[in-house]
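Asker: Just the structure for this:
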Amino acid sequence: MIINKKTMITKRKNPFLTYYYPNSLLADQFQTIQTNINFLMSEKMTQTIMVTSPEEGDGKSTLLANIAVAIAQQKKKVLLIDSNLRAPALHEFFYTSNTHGLTDVLSGRMTLSEVVHHTEIWRLDLLSSGSIPKNPVELLGSKIMKELLVKVKESYDVIILDSTALIKLPDTKLLASLCDGVLLVVKNGKTKLQSASEAKKMLEFAKARLLGVVLNQ
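Answerer: Presented below is the predicted three-dimensional model:
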């Protein structure tokens, strides 16, 4: 399924178009994606959503942040998890510290309540990645990560995870199998058809459910 056929998103310096410019055309596009996600969530049991792309540089982090804002504006409690343990970016969007985060929870050093950030956007919380570990694959594939995703479902309506690119690293394939669904972001003029096809096959091999594809421009 392709969400809204080919939904066109343009990058801007300010990542939160849906919050600061709610009446803009681009904010409308994010709202359209949010509406489609809501439909999928009501149709099937979809609460944890991973957003990934075939390769780096496809704009997935900006896109998922705006989707999270759009969902929060619909009076749903949202948790953003930066599970990109190699090149995390979400803490920069929210101007928060990344000293502690997901890696501390997965290693047992801290609890979720100690590291989660309550952002300026009502109902939207952020779990940043924390310090970059030496063993990201081991942490993301751990029993604790699986238990964490089950636990946060009790407190949040929607959990959205940022991840590494799909093709070159094993991290995302492990994580995809733990989530209820996956959104694949491809970039117009950059992502090759072969890469997109390979990414789709990898998700199928991981037995992940592909919710849709978003074309980013």
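
Asker: CA atoms for contacts and neighbours, from now on please.
Answerer: OK.

Asker: what does the particular helix or strand that has V186 in it contact?
Answerer: Using DSSP states H and E, V186 sits in strand 181-187. With contact meaning Cα atoms under 8 Å, 6 or more residues apart in numbering, strand 181-187 is reached by 46, 48-54, 58-60, 176, 196, 208-217.

Asker: And the one helix or strand S197 maps to, what's buried?
Answerer: According to DSSP H and E, S197 maps onto helix 193-205. By 16 or more other Cα atoms under 10 Å, the buried positions in helix 193-205 come out as S195, A196, A199, K200, M202, L203.

Asker: burial measure for the residue nearest to the third one when sequence neighbours are not counted, as a count.
Answerer: If you skip the residues right next to it in sequence, A199 has P54 as its closest partner in space, 5.5 Å away by Cα to Cα, 6 or more residues apart in numbering. Counted with other Cα atoms under 10 Å, the burial measure for P54 works out to 25 neighbours.

Asker: picking that back up, please tell me how far the strand holding V186 is from the chain's geometric centre.
Answerer: Taking Cα atoms, centre = their mean, to the nearest Å, the mean C-alpha location of strand 181-187 is offset from the chain mean by 9 Å.

Asker: just stretch 65-83 next, same as before
Answerer: The answer for stretch 65-83 is 9 Å, by Cα atoms, centre = their mean.

Asker: Might you report the residue contacts of the residue lying closest to M45 once chain neighbours are set aside?
Answerer: Closest residue in space to M45, ignoring its immediate chain neighbours: D180 at 7.2 Å, by Cα to Cα, 6+ apart. Applying Cα under 8 Å, 6+ apart to D180 gives the contacts M45, T46, Q47, T48, I49, A208, R209.

Asker: The fifth one: which element?
Answerer: Taking DSSP H and E as the definition, one finds I49 inside strand 48-52.

Asker: Isn't H118 up against L127?
Answerer: No: contact criterion Cα atoms under 8 Å: H118 and L127 do not qualify, at 9.1 Å.

Asker: Scan the chain for its longest helix.
Answerer: helix 25-43 (DSSP state H).

Asker: Flag every buried residue along it.
Answerer: Neighbour counts using 16+ other Cα under 10 Å place 26-38, 40-41 of helix 25-43 among the buried residues.

Asker: coming back round to it: can I get the buried part of the contacts of strand 181-187 as one ChimeraX selection?
Answerer: Those of the contacts of strand 181-187 that count as buried under 16+ other Cα under 10 Å are selected in ChimeraX with:
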select :46,48,49,50,51,52,53,54,58,59,60,176,196,208,209,210,211,212,213,214,215,216
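
Asker: To compare against the first, here's the next sequence to fold:
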Amino acid sequence: MSLFHRTQKQSTDTMDNGAKLITVAHPKSPISEQFRTIRTNINFMAIDKPIKTLALTSANVSEGKSTVTDNVAVVWAQTGQRVLLIDSDLRRPTLHATFSKSNQRGLTTILTSGNNSVDLREIIQSSGVENLDILTSGPIPPNPAELLNSQRMRTLLDTVKSIYDMVIVDVPPMLEVTDTQILSRHLDAVVLVVKQEQTQKLAVKRTVELLKLAHANLLGYVMNDVNADGDAAYGYGYGYGYGYGYRENTE
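Answerer: As a prediction, this is how the structure comes out:
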């Protein structure tokens, strides 16, 4: 029996059609500015220890994790920094659909290769957004957790950190599978995406507990799908919060 009961049906829209890149379609919109605020806040929290690998996760599916991740990657690239966006959600990948790219080869191609070395230039693709490259998931494997916990995955992260200014990873929801808990300990920071009026407080609490057990550096949370003045035309909004709980007012 599931510990956290969800009353809403899991949506497959992002898997089928990709995430909405508001930061590309409407870069000067209030929502795009919110994503830039998220980027700025993360940078402020990296003063003592630079953050070069960042993951955004959620408690459960259909809470906007991939949409937030992809738009944060875009605004980071818009600063002129070289950014790599990796789809490590090896069960419900979306990155290839978002950027209309092939997913025949990707992360799983690298992790399952029998060769001692892999030419990343043959697998990493240009997103079409300046300064932003993408590494899609590749074919869905039967053993995602084992692949993400492999030495080859850690070697890949070390390699791309030396090439790119920022590496942003789209990871699976925390309470669905163990993949993110395994991977988070090898990343510089994690941000939790919380969907207003959907994500349960108990689910947030359990997610934080699991990240602490993994010794992950949890920076805070992004409140997703916020009803805010001026955002109604786009149907959603974003706010950023520090800490591990809900806030009644988003910034």
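
Asker: quick revisit: map the residue nearest to M45 of structure 1 across to structure 2 for me.
Answerer: D180 of structure 1 maps onto D188 in structure 2 when the alignment is built from TM-score structural alignment.

Asker: Tell me how far its match lies from A59 of structure 2.
Answerer: Distance of D188 of structure 2 to A59 of structure 2, computed by Cα to Cα, to the nearest Å: 19 Å.

Asker: so who does the spatially most central residue of structure 2 touch?
Answerer: Against the mean C-alpha coordinate of structure 2, by Cα atoms, centre = their mean, the closest residue is D170 at 3.0 Å. D170 of structure 2 sits next to A55, L56, T57, K65, S66, T69, D70, L85, I86, D87, S88, D89 when contact means Cα under 8 Å, 6+ apart.

Asker: Quick one: residues contacting the last one.
Answerer: Spelled out, it's D89 of structure 2. Counted by Cα under 8 Å, 6+ apart, D89 of structure 2 has contacts S137, D170, V171, P172.

Asker: Any of those buried? List them.
Answerer: S137, D170, V171, P172.

Asker: for these, which one is nearest L148 of structure 2?
Answerer: When those are compared for distance to L148 of structure 2 (Cα to Cα), V171 comes out closest, at 10.2 Å.

Asker: just checking, what residue in structure 1 corresponds to that closest one?
Answerer: Aligned partner of V171 of structure 2 by TM-score structural alignment: S163.

Asker: Surely that match touches D82?
Answerer: Yes: with contact defined as Cα under 8 Å, S163 of structure 1 reaches D82; the gap is 6.8 Å.

Asker: one step back: quick one: the strand holding V186 of structure 1 to structure 2 mean distance?
Answerer: Taken over the aligned residues, the distance from strand 181-187 of structure 1 to structure 2 averages 0.5 Å (mean Cα distance after the TM-score superposition for structure 1).

Asker: Run through the strands of structure 2 in chain order.
Answerer: 53-58, 83-87, 125-126, 132-135, 166-170, 189-195, 218-224, 238-242 (DSSP state E).

Asker: average gap between the fifth one and structure 1?
Answerer: Here strand 166-170 of structure 2 is compared with structure 1 after superposition; its mean distance to the aligned residues, by mean Cα distance after the TM-score superposition for structure 1, is 0.5 Å.

Asker: go on, the second one?
Answerer: Superposed on structure 1, strand 83-87 of structure 2 shows a mean distance to its aligned partners of 0.3 Å (mean Cα distance after the TM-score superposition for structure 1).

Asker: Now do that strand: which range of structure 1 does it align onto?
Answerer: Counting by TM-score structural alignment, strand 83-87 of structure 2 corresponds to 78-82 in structure 1.

Asker: Now do that stretch: everything it contacts.
Answerer: By Cα under 8 Å, 6+ apart, stretch 78-82 of structure 1 touches 65, 68, 71-72, 88-90, 102, 123-129, 156-163.

Asker: Going by distance to T155 of structure 2, which of the buried ones among the contacts of D89 of structure 2 wins?
Answerer: Distances from T155 of structure 2 to those, taken by Cα to Cα, are shortest for S137, at 16.7 Å.

Asker: which residues does the residue lying closest to E176 of structure 2 once chain neighbours are set aside contact?
Answerer: Spatially, and ignoring its direct neighbours in sequence, E176 of structure 2 is nearest to N60 (6.3 Å; Cα to Cα, 6+ apart). Taking Cα under 8 Å, 6+ apart, we find N60 of structure 2 in contact with P173, M174, L175, E176, T199.

Asker: one more time with 10 Å, if that's ok
Answerer: 4, 6, 10, 172-177, 193-195, 198-200, 203-204, 207 (Cα atoms under 10 Å, 6 or more residues apart in numbering).

Asker: quick one: it and L175 of structure 2, what's the gap?
Answerer: 6 Å.

Asker: which residue in structure 1 lines up with L157 of structure 2?
Answerer: L157 of structure 2 maps onto L149 in structure 1, by TM-score structural alignment.

Asker: what span of structure 2 lines up against stretch 199-213 of structure 1?
Answerer: With TM-score structural alignment as the criterion, stretch 199-213 of structure 1 aligns to 207-221.

Asker: surely K101 of structure 2 meets D133?
Answerer: No: if you go by Cα atoms under 10 Å, K101 of structure 2 and D133 don't touch, sitting 11.5 Å apart.

Asker: Look at these two and report which has more neighbours.
Answerer: Shown here are K101 of structure 2 and D133; by other Cα under 10 Å, D133 has more neighbours (22 against 15).
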